[in-house]
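>>> I would like the atomic coordinates for the input below:
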Amino acid sequence: MKFSHKYIIVGAGSAGCVLANKLSEDPKNSVLLIEAGPMDNFSAIKMPLAASSLFKNKKYGWCYETEPEINLNNRAINWPRGKTLGGSSSINGMLYIRGQAEDYENWESLGNPEWGYRDLIKYFINLENNQNYQDQFHGNFGPLWVETYEKNLDASLAFLEACKENNFKLNKDFNGSDQEGYGRYQVNIKNGKRFSSADAFLKPILDRPNLDLLTSTRVEKIIFSGKKAIGVKIKNAKGFNIIACTSEVILSGGSINSPQILMLSGIGSKAQMERHGISCIKDIPGVGQNLQDHLTVNISCKIKNLDTFSELMTPFKMINNLYEYYFSKNGLMTYPASDIGVFFKTNQNISRPDAQIHFAPGAGKYNKNGAMKPSTGITASVCNLRPKSRGHLELTSSRADDSPKIVANYLSEPEDLKVMIDGVKRTREIFKTNVMKNLSATETLPGKNCITDQDIEEFIRNDALSVYHPVGTCKMGIGTECVVNNDLTVKGLQGLRVADASIFPEIISGNTNATCNVIGAKCADLILKS
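Prediction:
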């Protein structure tokens, strides 16, 4: 192991893998990529339908939970985050969604020039290898495999027909000119296997002599000389070590780990750090603030005449499913977390969709180990795309091994609850169509006794879950609440940047992974141009 590098990247996730790829293209750049988790050679990581089995796997994930959420009847909410090569792209639902153009125009208007849609679309295109579209919105020569999932079960095809009958418009490309409508999701699945950010950006270049990778290695803190980052303190099976950096340290640990590392290093709220005996290097109160996430709730129905996951996952049929997967990479086990999506407006007075449905031809509940226990039926999970509620995270101690306290603060803004209620009502209408009546669709969740808005509110408070899209805890911008500048440098410090979902000024209208890839590429350009 070398003890000095030009660049040190902390976190081999969705942004970190891209950064490592781009920064190490020049053989003169010595790059070290540090990942807290192990290599991603666990079979369940590559098997798409096994994704939920990883949510409580402590070897490959952080297994975070929020504090009891006061507006969700004091329930602690699971927040799985990946801890392996690829980060959360190795345990997520594999959906490829960019959000809406207006999301990025809003970022720019908040004091972030060159972060608008017209600036970022070129990154999306250059990174993408789309198998279905050749047009001005898509790339066909990038490292990241993207394809429309088309091996849909008949239950999913029935949901598509129900959306059509319910007067949603068909959208064949959620990442094209307009996001609104219903259609099939695009996914990061190649030849029946998950195609993570590590698969796309890191593994093809691991043989570069100027790129070093450390796995199962935790960064305890950043080392400073005055206000300049000059290295990191690490801990792994060999003990503690200091690794020097001659140019820049880039944090790509995600919306929980990056602010935690900053605070452990003396960057954050001075008062909070002093409570834990941490010397303050830079008082930035915004570290760990501005936390945002997508909250979702499941509407499930039993149907007749068509198989769902439950019928196809009996012990006998699972033998065939696994045989088909391992020998031909086909069949049920290649299914993403959701294959059909809908983006819609909860009221017609707004200009763009504010709700998203993730549909799957299955139903069930998560067991205590985090895996989904299937039950017969189909599920449409609906979320509010642009919540106003803001949470925070804070240290629980000065030890890196101690998880931070996560307060998501869901539904603290009344507007968020109204969007959720309206979203549930609109989603339930899909299950009342003739298509669904012909399948004898019977609602099991929330059920026939959930009638009034007050009933729906109580259902949401009792059953809502995270979509696992935490962002915003190292906010980019110009305000006093911001942590990084628009070049991703940490305010008032030298040699330190943050590049991951934590820099989102505001959450985007959709799944966040593709945008994290873009942040990694954009950060690399900013570094190399400087």
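>>> could you use CA atoms for every contact and neighbour count after this?
Fine.
>>> and for Pro27, the neighbour number?
Per other C-alpha atoms under 10 Å, the neighbour tally for Pro27 reads 12.
>>> again with Asn126
Asn126: 17 neighbours (other C-alpha under 10 Å).
>>> in the stretch 251-400 of the chain, which spans are helices?
Secondary structure of the stretch 251-400 of the chain (DSSP state H, counting those that start in this stretch): helices at 254-264, 270-275, 309-312, 315-328.
>>> can you map out the strands along the stretch 1-150 of the chain?
Assigned by DSSP state E, counting those that start in this stretch, the stretch 1-150 of the chain shows strands spanning 4-10, 31-34, 64-65, 78-79, 128-130, 144-148.
>>> please identify the deepest-packed of those strands.
strand 31-34 (a mean of 25; mean count of other C-alpha atoms under 10 Å).
>>> now that one, how far from the centre of its chain.
22 Å (C-alpha atoms, centre = their mean, to the nearest Å).
>>> now swap in stretch 93-108 and tell me
So, by C-alpha atoms, centre = their mean, the centroid of stretch 93-108 is 12 Å from its chain's centroid.
>>> next one: stretch 317-335
26 Å.
>>> which of the residues in that stretch are buried?
321-322, 324-325, 329-335 (16 or more other C-alpha atoms under 10 Å).
>>> now the helices of the stretch 251-400 of the chain as CSV including distance to Ala237?
CSV is the format used below for those (distance: least, C-alpha to C-alpha, whole Å):
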stretch, distance to Ala237
helix 254-264, 20
helix 270-275, 28
helix 309-312, 41
helix 315-328, 33
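>>> please provide the structure for the following sequence as well, for comparison with the first:
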Amino acid sequence: MVGAGSAGCVLANRLSQDPRIRVLVLEAGGSDAHPYVRAPVGFLKTFQDPRFNWCYTTEPGPGVDGRAIFFPRGKVLGGSSSINGHLYVRGQARDFDTWAQMGNRGWSYDDVLPYFRRAEDRSSGADDFHGSGGPQHVSDIHERHPVCEAFIAGAEQAGVPRNPDYNGAVQEGVGYYQRTIRKGRRHSAATGFLHPVRNRPNLRVETGAHVLRIDVEDGRATGVTWRQHGKVHRSRAGAEVVLAAGAINTPHLLQLSGIGPAGLLRDLGIPVLRDLAGVGAGLQDHYAVRVVHRVTGSATLNERARGPRLWWEIARWLATGGGLLAFSPAHVGAFVRSRPELELPDLQFVFTPASYTDGVVGQLQREPGMTLGVWQMRPESRGHVRARSADPDAPPAIQPNYLADEIDRRSIVEGLRWGRRLLASPALEGYRGPETLPGAAVRSDDELLAYARAKGATVYHAIGTCRMGTDPEAVVGPDLRVRGLEGLRVVDASVMPTMVSANTNAATLMIAEKASDMIREAARTGAGRPASGTGTEHS
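Sure, this is the predicted structure:
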């Protein structure tokens, strides 16, 4: 298995439950045993730290004023679940029903809900939509800030209903986010799924293991070649090779291995083993813009993050697991229809009683502030991931093509107008200071779009680059096997055929839960098993 991110950790746990299955997990990153990873607020530190992050950058995009945008991806046990914003958001039932209607039988909402529930340990207990006792802990916020309470009240004044469970029967509404945090500590996929089973005799996890290529013989993936501490190893698979390296690294590794668009591979001097035009195509991501105000009449998180108060917050977190260090970056969420004629919400908002330099997550400002971010949940724009060379150490070219589609441009402008409407509510009157971004001078549609082009950024929700489907452009089928090759599956966010109306981590966990049943069934029946056994060679 390539990758110990969200999907890889789930697979490592579920597959190794069967003592007859031996699992080798190869993770390019290192240990997650670091305070920056364990403390929820530590995401501010891991955001641009190459110890935990691939620190990719997109290609300059015409829809974003020719900017190259920083594009973080987890490079650590737990993958992006170890550096993300902790939000647990599944999406709408319609998302998964659409997958099924596209030919992916077995992926409707009714089909996948049991896997969401199986993965989950909901702090408030199980019900028809939530699980209890699963590996992934999901909790409610521990401290409700008065500015957050005012924002929720103001959203209700603007006609947005209060919704205590957007992962339940209905997504639309406003309420506090559910989070992958337990007792004030990040509860990543590594924490929940991997670490409790690391001592199983049939599970081996190697960190600092950079996979260089997939080895293919006679149309079958037989293993992988990987490098660790300068030494090259070759491991053979007794049953299957599973790629769980994410929506960027999985298509990149396939291309480096000769599996992808034939023209691209030939241009790079890579022998073509399988011409699959869809490998690396169809990249989707959420593109967010933010409205920022100064705050009066209340302290915000900005002031709690410096000086003596910060040391007190650190001591509080160490002693109780509460306070500033236990917060996720977003506290309140809202799911809104940009236009009344829409049947379902198409805009997602993230609100926090804090503000950052230039409005982008990173350095907190000194003055009290509040931030409301927004993105279109189901973008129409498509991009790509492409190898730049045959060198496995060269990062791929990432082009999301943000705002390439007119629907995306129109929606982001509507999102900014909705954001201003929510922040202008009477309930926030006692807290609302001047708008600092985009600023009072930015009013027209053209001006708002220009602001979005200049200041928007990724929300780190890359999907779709090894799309699941039954059409000729699909990379994997509904069983997640790579088309035209034996012994090779993809199990990560790259297989999503369309974007979910949500943050993507919860759906990735679900995909891996479902895939683990598929793989275990194949192992039980011996379907597709080669004659040779497992092993590792060194060179």
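>>> on that earlier part again, figure out which of the helices of the stretch 251-400 of structure 1 is closest to Val424 of structure 1.
helix 309-312 (22.9 Å; C-alpha to C-alpha).
>>> after superposition, how close is that closest one to structure 2?
For helix 309-312 of structure 1, the mean deviation from structure 2 after alignment is 1.6 Å (mean C-alpha distance after the TM-score superposition for structure 1).
>>> so that helix corresponds to what in structure 2?
Under TM-score structural alignment, helix 309-312 of structure 1 corresponds to residues 301-304 of structure 2.
>>> over to stretch 490-506 of structure 1?
The aligned range for stretch 490-506 of structure 1 is 482-498, by TM-score structural alignment.
>>> list the buried residues of the matching stretch.
Buried, per 16+ other C-alpha under 10 Å, within stretch 482-498 of structure 2: 482-483, 485-498.
>>> and what of stretch 10-29 of structure 1?
Buried-residue list, stretch 10-29 of structure 1, by 16+ other C-alpha under 10 Å: 10-24.
>>> same question, stretch 26-33 of structure 2
26-32.
>>> end to end, how far does that stretch reach?
18 Å (C-alpha to C-alpha, to the nearest Å).
>>> against structure 1, where does that stretch fall?
Under TM-score structural alignment, the match for stretch 26-33 of structure 2 is residues 34-41.
>>> which residues touch that stretch?
The contact list for stretch 34-41 of structure 1 (C-alpha atoms under 8 Å, 6 or more residues apart in numbering) reads 8-12, 59-61, 83-86, 90, 213-219.
>>> repeat that with 10 Å
The list of residues contacting stretch 34-41 of structure 1 from outside it, by C-alpha atoms under 10 Å, 6 or more residues apart in numbering, reads 8-13, 16, 46, 58-62, 82-87, 90, 196, 198-199, 212-219, 234-236, 251-253.
>>> ok, now stretch 117-137 of structure 2?
10, 13, 88, 112-116, 138-140, 165, 167-169, 178-183, 186-194, 196, 506, 509-510, 512-514.
>>> try 6 Å this time
138-139, 168, 180, 192-193 (C-alpha atoms under 6 Å, 6 or more residues apart in numbering).
>>> any idea what Lys522 of structure 1 aligns with in structure 2?
So Lys522 of structure 1 corresponds to Lys514, using TM-score structural alignment.
>>> swap that for Glu180 of structure 1, sorry
So, by TM-score structural alignment, Glu180 of structure 1 is matched to Glu172.
>>> verify the contact between that match and Arg337 for me.
No. The criterion here is C-alpha atoms under 6 Å, and Glu172 of structure 2 misses it with Arg337 at 8.1 Å.
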